[in-house]
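*Asks:* Coordinates for the following, if possible.
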Amino acid sequence: MPAVDRTLADILRVNHAGECGAIRIYTGQRYLARWRSPDLLPFLDQSLRDERGHKDEFAALMKQRGITPCGAIALWGVGGWLPGLATAGLGRSAILICTEAVERTVHAHLQAQLAWLADRDAEVSRAIATIQVEELAHLEGARERRRSRGGRVLDAFIAKATELLIWISTYGASSRMARRIGR
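*Replies:* As a prediction, this is how the structure comes out:
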């Protein structure tokens, strides 16, 4: 497979896997938020619906191109459930910190993908740009709902864990792509 095709496959695989992880995060948070933070349920429900739609979009793009799912998809599932349940157990602020950290990291990742895709695959680029708008809405929604500004350690941990999952899922292609864009 040519390098461009491998990178495109990595982009679609990691995005699809990331949406699977996001679904698990929101599902885990929603499970405990019913008791701990019921005021967040409409926000979590909307975010969950969006993530399911994103996953379906990436699955369709992969199917059209004959690309198989990420080999680390189970890791994304566990990597979603754990912070989802843990942050929901910690309460409202932790749920929102988690959303901010993940969505901020995802936004930066999508920006790099859009720069790389600019003249390579218009359909995938359009899909990512549309999805990015909804991901930014999740980020802004979390920021608007947060009452406290603490949580730097939790934020940093979740952001780094998300970056690591992205790197593992692309076998380092995300780093190589970012370096090529930076030149």
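*Asks:* contacts, neighbours, all on C-alpha from now
*Replies:* Will do.
*Asks:* mind listing what I158 touches?
*Replies:* P83, C98, A101, V102 (Cα atoms under 8 Å, 6 or more residues apart in numbering).
*Asks:* Could you tell me how far V14 is located from R6?
*Replies:* 12 Å (Cα to Cα, to the nearest Å).
*Asks:* L8: what secondary structure?
*Replies:* helix (DSSP: H, G, I helix; E, B strand; the rest coil).
*Asks:* re earlier: quick one: which of V14 and R6 has more around it?
*Replies:* Each of V14 and R6 has its neighbours counted (other Cα atoms under 10 Å); V14 has more, 26 against 14.
*Asks:* Correct me if wrong: that one contacts I168.
*Replies:* No. V14 is beyond contact range of I168, at 9.2 Å (criterion: Cα atoms under 8 Å).
*Asks:* Report the distance from stretch 53-64 to the chain centre.
*Replies:* With Cα atoms, centre = their mean, to the nearest Å as the basis, stretch 53-64 stands 14 Å off its chain's centre.
*Asks:* List the contacts of it.
*Replies:* Taking Cα under 8 Å, 6+ apart as the rule, stretch 53-64 contacts 9, 12-13, 15-17, 19-20, 68-69, 124, 127, 131.
*Asks:* Any of those buried? List them.
*Replies:* By neighbour count, with 16 or more other Cα atoms under 10 Å, these hold A9, L12, R13, N15, H16, A17, E19, C20, P69, V124, I131 as buried.
*Asks:* Now name the helix or strand holding the residue nearest to L117 when sequence neighbours are not counted.
*Replies:* Distance criterion Cα to Cα, 6 or more residues apart in numbering; nearest residue to L117, sequence neighbours excluded, is S125 at 5.9 Å. If you go by DSSP states H and E, S125 is part of helix 122-145.
*Asks:* Could you also give me the structure for this second sequence? I'd like to compare it with the first:
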Amino acid sequence: MFPERVKLEIESEINGFERTTLKRLLRSFDQIETEAANKRKYFLENKFRNFNPDTDDEGCIEDNAFFEELNHISIEQELKQEFLNSSATWLFHLFERQKKRVLGSDKTDILKQQFAADGYDLDTCTDWLVLNKELRLVANSIKHGSESTAAKDLSAKYPNLIDNANVRLSETDIVRYIDALKAFWEKALYGKVFL
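*Replies:* Below you'll find the predicted structure:
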């Protein structure tokens, strides 16, 4: 059993990560379409306020406004994807630091031996597999690129996370990883048998 302080620290770290990434930062992308529509409206108002019939063409102005809106959506969607992918990498690094601090190592072989001595087989823990297999591959693919060994393994084992050779995580994926991290530590810190 671990001291209550360790349990509280782990819980606080995970809750802080979840609150910051999902409730604060990710929410900043919720209004992409509204912002884009406002950019288009502002563009049109500005152009028509200064409209010169000798040099301006209404059709071109409308087209430019449309592309102003479309460009905003495209850029913001790319930034949102980058944020989601980065969040997975941050979460994996948090998991690595927690393993090292609490369990004394972040090395899989060492941890498997430690848990086996207590009668636990980490390979039967679904939360461990999500974190130490899937999330590890995701984080390493993001860090090392689409030509890396991790990216090739990720594509082979979890093709639903890849789109055009790039990692494409959703908010649902991040929530799933956070839930797996919570569940893993709930089992590990409270001495529950891994299922």
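*Asks:* Any idea what the TM-score is?
*Replies:* The TM-score (TM-score structural alignment, normalised by the length of structure 1) is 0.32; 86 aligned residues with a Cα RMSD of 4.2 Å.
*Asks:* about what we covered before: how about TSV for the contacts of stretch 53-64 of structure 1, with distance to F43 of structure 1 added?
*Replies:* Below are these laid out as TSV (distance: Cα to Cα, whole Å):
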residue	distance to F43 of structure 1
A9	31
L12	26
R13	27
N15	22
H16	22
A17	22
E19	17
C20	18
T68	31
P69	28
V124	27
A127	23
I131	17
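*Asks:* Number of residues surrounding A74 of structure 1?
*Replies:* Neighbour number of A74 of structure 1 under other Cα under 10 Å is 13.
*Asks:* Counting by contacts, list what the helix holding S125 of structure 1 packs against.
*Replies:* helix 41-65, helix 92-117 (3 or more Cα pairs under 8 Å, 6 or more residues apart in numbering; DSSP states H and E).
*Asks:* any idea which of the contacts of I158 of structure 1 is closest to A156 of structure 1?
*Replies:* A101 (7.3 Å; Cα to Cα).
*Asks:* re earlier: could you list which of the buried ones among the contacts of stretch 53-64 of structure 1 belong to strands?
*Replies:* Using DSSP state E, no member of these falls in strands.
*Asks:* Give me the nearest residue to A156 of structure 1, chain neighbours excluded.
*Replies:* That would be A101: by Cα to Cα, 6+ apart, it lies 7.3 Å from A156 of structure 1.
*Asks:* so the one you found touches V153, yeah?
*Replies:* No. The criterion here is Cα under 8 Å, and A101 of structure 1 misses it with V153 at 10.7 Å.
*Asks:* Looking at these two, which one has more neighbours?
*Replies:* A101 (23 against 10).
*Asks:* Give the full set of residues in contact with that one.
*Replies:* By Cα under 8 Å, 6+ apart, the contact list for A101 of structure 1 reads D155, A156, I158, A159.
*Asks:* Inside helices: which ones of those?
*Replies:* Judged by DSSP state H, helices contain the following of the contacts of A101 of structure 1: D155, A156, I158, A159.
*Asks:* Could you check how many residues crowd around the second one?
*Replies:* Residues contacting A156 of structure 1 under the criterion other Cα under 10 Å number 15.
*Asks:* Would you mind measuring from T99 of structure 1 to E135 of structure 1?
*Replies:* 10 Å.
*Asks:* swap that for A101 of structure 1, please
*Replies:* 12 Å.
*Asks:* Check G84 of structure 1 too.
*Replies:* 17 Å.
*Asks:* Can you give me the buried ones in stretch 97-113 of structure 1?
*Replies:* Burial within stretch 97-113 of structure 1, assessed by neighbour count using 16+ other Cα under 10 Å, is assigned to 97-107, 109-110, 112-113.
*Asks:* from the residues you listed, which single one is nearest F43 of structure 1?
*Replies:* Taking the buried residues of stretch 97-113 of structure 1 together and measuring to F43 of structure 1 by Cα to Cα, the closest member is T99, at 10.8 Å.
*Asks:* Would you convert the ones in helices among the contacts of A101 of structure 1 into TSV that also reports distance to G89 of structure 1?
*Replies:* TSV is the format used below for those (distance: Cα to Cα, whole Å):
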residue	distance to G89 of structure 1
D155	16
A156	18
I158	15
A159	19
